[in-house]
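Student: Sharing a sequence plus its predicted fold:
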Amino acid sequence: MNMATTQKAMALRALHVPGDPLVVPNVWDAASARTVESAGFPVIATGSAAIAPVLGYDDGEAAPAGEMLAAVARIARAVGVPVTADLERGYGMEPAELVERLAAAGAVGCNLEDSDPRTGTMVDAGEQAAFLAAVRAAASEAGTGLVINARVDTYLHGEGTPDERLAEAVRRGRRYLQAGADCVYPILASDPAAIRSLAEEIDGPINIAFHPGTPSLAELAGLGVARVSFGPGLHRAVQAYTARMVAAIKIGQSPYGPDLPDR
């Protein structure tokens, strides 16, 4: 593996600092990636739920792996900073293939989630840990330095009380770090007390998804968060604004005015 790839992976890993989080406004194509890079962000992160509809598919691994990775490759070619890709649960690829194809696309990091994207069923924690360990081993063998962001879906698809979901997220997060993950991503965790507990009890870098109702970026830093991402939020906002512009054109108005009609 070339030195530039390894250096980008090292740079990405080093940016995961609890209390001084890496902020990644997730992108969906080369143009949005260039916009984020031009704003001064040091890393580009893709979002599967943003790229999939751009490609004409639903999220949930409906997009073929080849098309998703081709989109990641176009993004990586368009920017000079490290790129980390949301690969859902790997699109059915074996760990060695996943590592090889990610590297070929120019990505040095990836998200991997612990629920079945097609059904929403939680994957057994031991099975997921074994998968992550195999990805880590394949990355070590290939020398890519791949940065693994292990998504924990207990707040999305888990069961039980908030305390039970928190405990399960901590249990899974610790196990995934032990398996070789670099960061743990308890998606949809938004309660400040729960976020603080996750950061303290997982005892490793955690990623929080920013959405309406999430603590501010400054508050997330104070809670010990190491990474903040936006998932498909920016893409959905752009699509909603585009819909309002189109609605203005439809009724004979300028789409560039300050008061656009609702859809």
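Tutor: That came through fine.
Student: going forward, measure contacts and count neighbours with C-alpha atoms only.
Tutor: Will do.
Student: Residue 250: neighbouring residues, count only.
Tutor: Residue 250 sits with 11 neighbouring residues when counted by other C-alpha atoms under 10 Å.
Student: ranges for the helices of the stretch 101-250 of the chain?
Tutor: Counting by DSSP state H, counting those that start in this stretch, one finds helices in the stretch 101-250 of the chain at the ranges 125-142, 154-157, 162-179, 192-202, 217-222, 233-250.
Student: Quick one, which of these gets closest to residue 32.
Tutor: helix 233-250 (9.1 Å; C-alpha to C-alpha).
Student: which residues are contacting stretch 93-107?
Tutor: Stretch 93-107 has contacts (C-alpha atoms under 8 Å, 6 or more residues apart in numbering) with 5, 69-70, 72-74, 76-77, 82-85, 90, 108, 131, 134-135, 138-139, 142, 144, 146.
Student: what comes up buried for it?
Tutor: Going by neighbour count (16 or more other C-alpha atoms under 10 Å), the buried part of stretch 93-107 is 95, 96, 98, 99, 101, 102, 103, 105, 106, 107.
Student: and which of those residues is nearest to residue 44?
Tutor: Of all the buried residues of stretch 93-107, the one with the least separation from residue 44 (C-alpha to C-alpha) is residue 107, at 9.5 Å.
Student: ok so, going back, from the contacts of stretch 93-107, list the buried ones, please.
Tutor: When these are checked for burial by 16+ other C-alpha under 10 Å, the buried set is 5, 69, 72-74, 76, 82-85, 90, 108, 131, 134-135, 138-139, 144, 146.
Student: Residue 204 touches residue 177, doesn't it?
Tutor: Yes: counting by C-alpha atoms under 8 Å, residue 204 touches residue 177, with 7.4 Å between them.
Student: then this one, side by side with the first:
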Amino acid sequence: MSQQSQAVAFSELHQKYNPVVLYNIWDAGSALAVAQAGAKAIATGSWSCAAAQGYQDGEAMPFSSLLHTVQRIASVISLPLTVDFETGYGAARRDNLSALLQAGVVGINVEDQQLGLSALNGVREQCEILNSLRQEAESQGITLFINARTDVFLQQPDATQHSALMAEVKKRLTAYQNAGASGFFVPGLSDVGLIAELCDVSALPVNIMASSLTPPLAELTAAGISRLSYGPYPYIGLMETLKQQARALY
């Protein structure tokens, strides 16, 4: 299957009421394990990729290391591959995307937070970033799935306050869609009523990140999500198991 065919196939996996489930991986070995378990697509997680190489999340791992990891993953799988691109690794984000596309990537996550700060990019600024990335993908003939992530909910840990944030989130949803986004990612949102409200108004596939606070998959499916991802939790869980096994030995 060509890269463009994979891009189209990956986009088609995003179906309302029938979400694609992405159990996020961090290297070639974990990608193979998840692929062999029956996954329909492979997705990296930035936190996991960084931690597996001894780095903190937030683009502390050099882009060259991320690219090498992605190249190794792409070399051992035949499934569509989407990569957590964080904010794009600085002003060179368009060149960085070009390198990822050349490695075979068909999807990316792009977030609107300002790294290291408790602030988000302005809507116009984030739209300029999304539009630039869309242009780069089009120049290479790839219908890239750009999953536009907003950190509005992550920046408010008190879930009882999330309903008050919906207006801002909906504004960003519309703007990001117009700027070329393919999907809308809202990590931190766990209230099934608010999730359903967002899915009802969104023309883009909505992506929720599973956590201990989110409802079961059946409820999220009924709410209308199109994608469920697991972020750092697979890595965290497996590393805890590893530590427990090591403690039993030592």
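Tutor: Sure, I can see it. Just so you know, these numbers come straight off a predicted model, no measurement behind them.
Student: Between all of the buried residues of stretch 93-107 of structure 1, which two are separated the most?
Tutor: Across the buried residues of stretch 93-107 of structure 1 (C-alpha to C-alpha), the longest gap, 16.7 Å, separates 95 and 106.
Student: Now for the residue nearest the centre of structure 2: which residues touch it?
Tutor: The centre of structure 2 sits closest to residue 109, judged by C-alpha atoms, centre = their mean, with a distance of 4.1 Å. Shown in contact with residue 109 of structure 2 (C-alpha under 8 Å, 6+ apart): 82, 83, 84, 85, 86, 146, 147, 148, 149.
Student: State the distance from it to residue 44 of structure 2.
Tutor: Separation of residue 109 of structure 2 from residue 44 of structure 2 (C-alpha to C-alpha, to the nearest Å): 10 Å.
Student: next one: residue 35 of structure 2
Tutor: From residue 35 of structure 2 across to residue 44 of structure 2, the span is 12 Å (C-alpha to C-alpha).
Student: more crowded one of these two?
Tutor: Set residue 35 of structure 2 next to residue 44 and count neighbours by other C-alpha under 10 Å: residue 44 wins out with 29 against 18.
Student: which residues are common contacts for residue 109 and residue 44 of structure 2?
Tutor: Common contact partners of residue 109 of structure 2 and residue 44 (C-alpha under 8 Å, 6+ apart): 82, 83, 84.
Student: Next up, the contacts around the aligned partner of the second one in structure 1.
Tutor: Meaning residue 83 of structure 2. Alignment note (TM-score structural alignment): residue 83 of structure 2 maps to residue 85 of structure 1. The contact partners of residue 85 of structure 1, by C-alpha under 8 Å, 6+ apart, come to 45, 46, 47, 72, 107, 109, 110, 111.
Student: Columns distance to residue 184 of structure 1 on top of the residues you listed, output as TSV?
Tutor: TSV is the format used below for these (distance: C-alpha to C-alpha, whole Å):
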residue	distance to residue 184 of structure 1
45	15
46	17
47	16
72	22
107	19
109	13
110	12
111	9
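Student: out of those, who's nearest residue 117 of structure 1?
Tutor: residue 111 (12.8 Å).
Student: The closest one and residue 46 of structure 1: what is the separation?
Tutor: Distance of residue 111 of structure 1 to residue 46 of structure 1, given as C-alpha to C-alpha: 9 Å.
Student: again, but for residue 154 of structure 1
Tutor: Note on residue 154 of structure 1: its distance to residue 46 of structure 1, by C-alpha to C-alpha, is 22 Å.
Student: again, but for residue 39 of structure 1
Tutor: Per C-alpha to C-alpha, residue 39 of structure 1 is found 16 Å from residue 46 of structure 1.
Student: What strand or helix carries the counterpart of residue 99 of structure 1 in structure 2?
Tutor: Here residue 99 of structure 1 is matched to residue 97 in structure 2, going by TM-score structural alignment. If you go by DSSP states H and E, residue 97 of structure 2 is part of helix 93-103.
Student: And that helix against structure 1, how far off on average?
Tutor: Once the two models are superposed, helix 93-103 of structure 2 sits on average 2.0 Å from its counterpart in structure 1 (mean C-alpha distance after the TM-score superposition for structure 1).
Student: quick check: angle from that helix to helix 123-139?
Tutor: 40 degrees (axes from the mean of the first three to the mean of the last three C-alpha atoms, to 10 degrees).
Student: one step back: check the shared contacts of residue 109 and residue 44 of structure 2 against residue 113 of structure 2 and report the nearest one.
Tutor: Minimum distance to residue 113 of structure 2 across those is 13.7 Å, recorded for residue 84 (C-alpha to C-alpha).
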